[in-house]
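*Asks:* coords below, sequence missing:
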């Protein structure tokens, strides 16, 4: 473990001015956040009902009616507030800030006298507080409230929301813990743990860190488990009886967390838990927690992650399955799970300083996180397949969880605001700093003010990545501060050289996936110029990934590509990539708002001679063709149609059917 944790600059010090990312961030600020606010208030007629704000009004006794929605419906508002807070750090919006202040006041009025805050139990089961930790999501909901309040305080300086969640956190600390008379248990859905660490870092009140550590330590360590004991209590009932068959591995309580060597169970829960383990491991200098994190990360990325940076293969339990079980047409790959993977990766990088973690964060962000939203900002995916045939999805109910197109809102709406908070908080991923080193983690054009131990430097990044690999980093250092620049060298390529403004090569040392310059007093306006090779590559999967046997995926830089029916017609399963053929990137201004397509030589299996037959001896006739692939993150923005990431591949073909 590094003695000094890397930190991200404040979001207010990061300005993103990037062709690829700015359009998404602008979309969130100008369209997505206002749209989601309307949905939360049930003012979008053709979207699924939310009732989120109305629930708070009922809990505050300012409206009448029944609770509506999932037991964790409050978190939709919390994540919206967190996303808005990050957005306000980058660009003020008085109208949305006013709406945020109003909903924060409403949340405060819905809070109970002892600090308890959860509209489901306040309205639906006022005597059922903390009675079903496995399914009730009270601590999960509290965690998202705390995260939102911390972000809002940092963005605006207003402390009303922060005071609300401190009362909530105090209520939790008074209710849970090892002391006699308290509840000796942990939540079924992790989230409170990482939130309490955030609150500790903001307030420096150690009881919040201790509470987070308690929840981690007790998970999977009890015999009998509190989850078993609570089911014996009078009046207990299942909130989600359809998940009753799932074991404790689905909530990561099957064994103590330090003994968990393989990612298991519900993917989002797991990755929120691992994120908290990384946070607590650092703050408490607990190497056993960090060792577990390293092992779990390597297991996920080595045997359980899809090429698009998504995780969680199974719909039943939204969970990890066994190693190399990575199906393409019925995988789950929840958007929130990729958000959580990016969160975990960033935390591990900040502790370890190893570029492999940022490689994975980049993959998740550029592919599945972005793919979870439409280019108009008002339609969303919960599940992210790698292969779609719409007719099959509509006819085969075993594929009911996979949608052929995004929806305007979702009955379980965790993903839309999770995407929003990730994109408005993107600045947390781009740069990191310690006392004397500036780290450039992601190649995103923009500017940043960085506070090192001896003073402040300003950095500017110019690039058209991921469409072009040229990068120029300019550092203004008018105070004459000695510093080192550390630039991530992606694990999938190699940077040939770095040159200065004068054209001379800059001496660098390679360490853990980063190129480090020497620590020195650089000129007042130093330039560091290099290129990330972005040649399209046909990638294959491990031989044990049965779903991808004999297939290849097109990858260029951080972007995974796919074929769509809009460009290549139907029956994409008949396409065979030519491994020895031409494959070239072409930027097309009129394609999906401007993006780089990849054109590749291929064959298509002919249907000639198949009339009236379903099976016959192998006598395939292949017809030469050229296919167009587009970034996976942009699929399904031109209407419903087939899509495929993994394609059959061969190097040579000789027609022997004549």
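*Replies:* Everything's here; your move. Quantities reported herein were computed from a predicted structural model and do not represent experimental measurements.
*Asks:* only C-alpha atoms for contact and neighbour calcs from this point on.
*Replies:* Noted.
*Asks:* What residues does residue 337 make contact with?
*Replies:* 267, 268, 271, 310, 311, 312 (C-alpha atoms under 8 Å, 6 or more residues apart in numbering).
*Asks:* Residue 312 versus the third one, what's the distance?
*Replies:* Computed as C-alpha to C-alpha, to the nearest Å, the residue 271 to residue 312 distance reads 11 Å.
*Asks:* Same question for the first one.
*Replies:* Counting by C-alpha to C-alpha, the separation of residue 267 from residue 312 is 5 Å.
*Asks:* what sits in contact with each of those two?
*Replies:* With C-alpha under 8 Å, 6+ apart, residue 267 and residue 312 have common neighbours 318, 319, 320, 337.
*Asks:* can you pick the most crowded of the residues you listed?
*Replies:* residue 337 (31 neighbours; other C-alpha atoms under 10 Å).
*Asks:* so where does that one fall, helix or strand?
*Replies:* Taking DSSP states H and E as the criterion, residue 337 maps to helix 335-352.
*Asks:* which SSE is the closest residue to residue 287 other than its chain neighbours in?
*Replies:* Nearest non-adjacent residue to residue 287, counting by C-alpha to C-alpha, 6 or more residues apart in numbering: residue 281, 6.5 Å away. Secondary-structure element containing residue 281, defined by DSSP H and E: helix 267-283.
*Asks:* try this one next to it:
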């Protein structure tokens, strides 16, 4: 197998970034303890999890069966649907041998363990490690003799396991177990959890595959595919990689396994991305999170097998998502019906689903697309999703969460319009279906994995975050230190410390939002070389002595990266200058919901209007495209010392009164001048409840 490009692990990158350092600290100090309480059902007024309780029940039931007890077989055809408005689930009776919550509840603990593992990589915490070890002991007690681990079937009826791959989530939960196990081993060197994951993986390999006598199914909710690849990369067991490939390529083939499983001839398989073989799929359809995880897995396989057909599919689907079905915030999945993709260019702002997990999945996929082929557009999308639709999913204090991320909100509509049942004007303490909160924790906790990637003697800087990265060129250690003040200013410097004068290439990303840019390179002698944009396709910078070239650099620009080939240099400082100013963006005219509207963007951040700053009835606000050229910054104390918003002149349309007729003859409109105040989208709903909108009408 090729193995291909790869991302770094945390121990090779030290985070030294003000913005993301604060987010990681929040995960460690506030989010992980809070979520631990939520998983144990100890958050007052929050939806119940039942997660830890189910593991304790499974361990107890497992022990009883090992002692020879005969327990009643419980029905396994139930699935707790997401209650409208996230209503509280029924309270459980303590001490009974019943499963409570959703069929995928196990995964919340696995994601929490993975997030905690990343935290341990950053900073040791004996108490946290002890808590995880206790949970690992509990997981071992809940594991069946052959390695099977899923509390839903272990509690209810083990004989029925793998009988409903389409709707139940055994393989999905296994995927999160495997991800957590690898992360915890990387953090601590402890093998107990990894051993449990391998036992379960070996059982799945034994039961599933193309061979006669094996189950010819695949996961209903994808995730096992990329988890198996990660487990393969860690263990070297090719059976895991082969099973991942089988799951991807078997999906959607005829006879369709899901239709056969449920005896249905005409059911719509698009929700499961199983409407046709993966190699034939032309557009992103169905449940958005499932799709993101499938596409991440197939891209992993394209890298590992150097598979041109899978690579073609990945690029085709990427183009469909990012050019026709993605919100300006990086959110994906427009409709609440099936938490799914809608048709091309259907991107309503007020009813957007844009699940937090889907944005996280898009980040996962973008990372893998960079491994497949380093292109700036993949990092651009990764950055856009991270700073906007991902971070909006968590409150600034880390204790409240959004499941969906609309681009326009009216609190009255949230409460009174059943069509907007899924839209909230305030974040929730927790969810009965709590896939998003621990997913946020594991992504933010592992943020250093997204900064850079490396292959052979080339290192790509994908995201500009303050960090120190150590890698090898020609087998010799080099250190790459980045300083950055994003997302509020574009002051950036990249320093290469190369004491062995190893030859290698440093590729720095030129962000798509930088309409103008320049780069200065300072060599070890202090000579500053400006990159000549007129000749940026290929140019050489030389330091010469006695008429002979002794050291230097050559550079070229391609596909969103500036490649600097460095030789004979112990120290190099690269100073990119990116024009970063607030600008108005318009949507493609085929997006009918955004007709004659504009969105304010500055660098990686999308901005929004909140009622607390701009008053209610925000649909009456207008701006001219030129007004943004006079934008001024203003401080946002609630958001942090360096955070800034933008303010500039706009208009408010004269409003009718309740005594006016519902319809009237069209007349010339009247406007009042106002000052529009914009804040980063990710920070909305952290102050007073009120309206919010990303898009403003153009005047």
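*Replies:* Cool, the structure landed. Everything quoted here is computed from the prediction, not taken from an experiment.
*Asks:* returning to that earlier point: next SSE downstream of the helix holding residue 337 of the first structure?
*Replies:* That would be, after helix 335-352 of the first structure and using DSSP H and E, helix 355-364.
*Asks:* Going by contacts, tell me the helices and strands next to that next one.
*Replies:* helix 335-352 (3 or more C-alpha pairs under 8 Å, 6 or more residues apart in numbering; DSSP states H and E).
*Asks:* what range in the second structure matches the helix it packs on?
*Replies:* On the second structure, the counterpart of helix 335-352 of the first structure by TM-score structural alignment is residues 356-373.
*Asks:* before we move on, the earlier item: can you put the shared contacts of residue 267 and residue 312 of the first structure in a markdown table and add secondary structure and distance to residue 209 of the first structure?
*Replies:* Output for these, formatted as a markdown table (DSSP: H, G, I helix; E, B strand; the rest coil; distance: C-alpha to C-alpha, whole Å):
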| residue | secondary structure | distance to residue 209 of the first structure |
| --- | --- | --- |
| 318 | coil | 29 |
| 319 | strand | 28 |
| 320 | coil | 29 |
| 337 | helix | 25 |
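*Asks:* And these, which two are furthest apart?
*Replies:* Using C-alpha to C-alpha, the pair of these lying farthest apart is 320 and 337, separated by 10.6 Å.
*Asks:* Now do the shared contacts for these two.
*Replies:* 267, 311, 312.
*Asks:* how about the nearest residue to the residue positioned nearest the centre of the second structure, chain neighbours excluded?
*Replies:* Nearest residue to the geometric centre of the second structure (C-alpha atoms, centre = their mean): residue 360, 1.5 Å. Nearest non-adjacent residue to residue 360 of the second structure, counting by C-alpha to C-alpha, 6+ apart: residue 390, 6.2 Å away.
*Asks:* helix, strand or coil for the one you found?
*Replies:* On the three-state scheme (DSSP: H, G, I helix; E, B strand; the rest coil), residue 390 of the second structure is labelled helix.
*Asks:* State the distance from the aligned residue in the first structure for it to residue 417 of the first structure.
*Replies:* Using TM-score structural alignment, the partner of residue 390 of the second structure in the first structure is residue 369. Remark: distance between residue 369 of the first structure and residue 417 of the first structure (C-alpha to C-alpha) = 12 Å.
*Asks:* Of the two, which one has the most company?
*Replies:* Neighbour comparison, residue 369 of the first structure and residue 417: the larger count goes to residue 369, with 30 against 25 (by other C-alpha under 10 Å).
*Asks:* so the more buried one touches residue 339, yeah?
*Replies:* Yes. With contact defined as C-alpha atoms under 8 Å, residue 369 of the first structure reaches residue 339; the gap is 6.3 Å.
*Asks:* Tell me if I'm right that residue 230 of the first structure and residue 131 touch.
*Replies:* Yes. Residue 230 of the first structure is in contact with residue 131 according to C-alpha under 8 Å; the separation is 6.5 Å.
*Asks:* one step back: how many degrees apart are the helix holding residue 337 of the first structure and helix 267-283 in direction?
*Replies:* On the basis of axes from the mean of the first three to the mean of the last three C-alpha atoms, to 10 degrees, helix 335-352 of the first structure is oriented at 20 degrees to helix 267-283.
*Asks:* re earlier: list the contacts for the residue nearest to residue 287 of the first structure?
*Replies:* 287, 288, 289, 290.
*Asks:* Can you find the partner of the second one in the second structure?
*Replies:* So the one you mean is residue 288 of the first structure. By TM-score structural alignment, residue 288 of the first structure lines up with residue 309.
*Asks:* Am I right that its match is in a strand?
*Replies:* No. The assignment for residue 309 of the second structure is helix, going by three-state DSSP, so no strand is present there.
*Asks:* Pull up the aligned stretch in the first structure for the strand or helix carrying residue 601 of the second structure.
*Replies:* For residue 601 of the second structure, the element it lies in under DSSP H and E is strand 597-602. Per TM-score structural alignment, the counterpart of strand 597-602 of the second structure in the first structure is residues 551-556.
*Asks:* Check which residues of that stretch are buried.
*Replies:* Neighbour-count burial for stretch 551-556 of the first structure, counted by 16 or more other C-alpha atoms under 10 Å, picks out 551, 552, 553, 554, 555, 556.
*Asks:* Kindly report the same for stretch 540-559 of the first structure.
*Replies:* In stretch 540-559 of the first structure, residues buried by neighbour count (16+ other C-alpha under 10 Å) are 540-541, 545, 547-549, 551-559.
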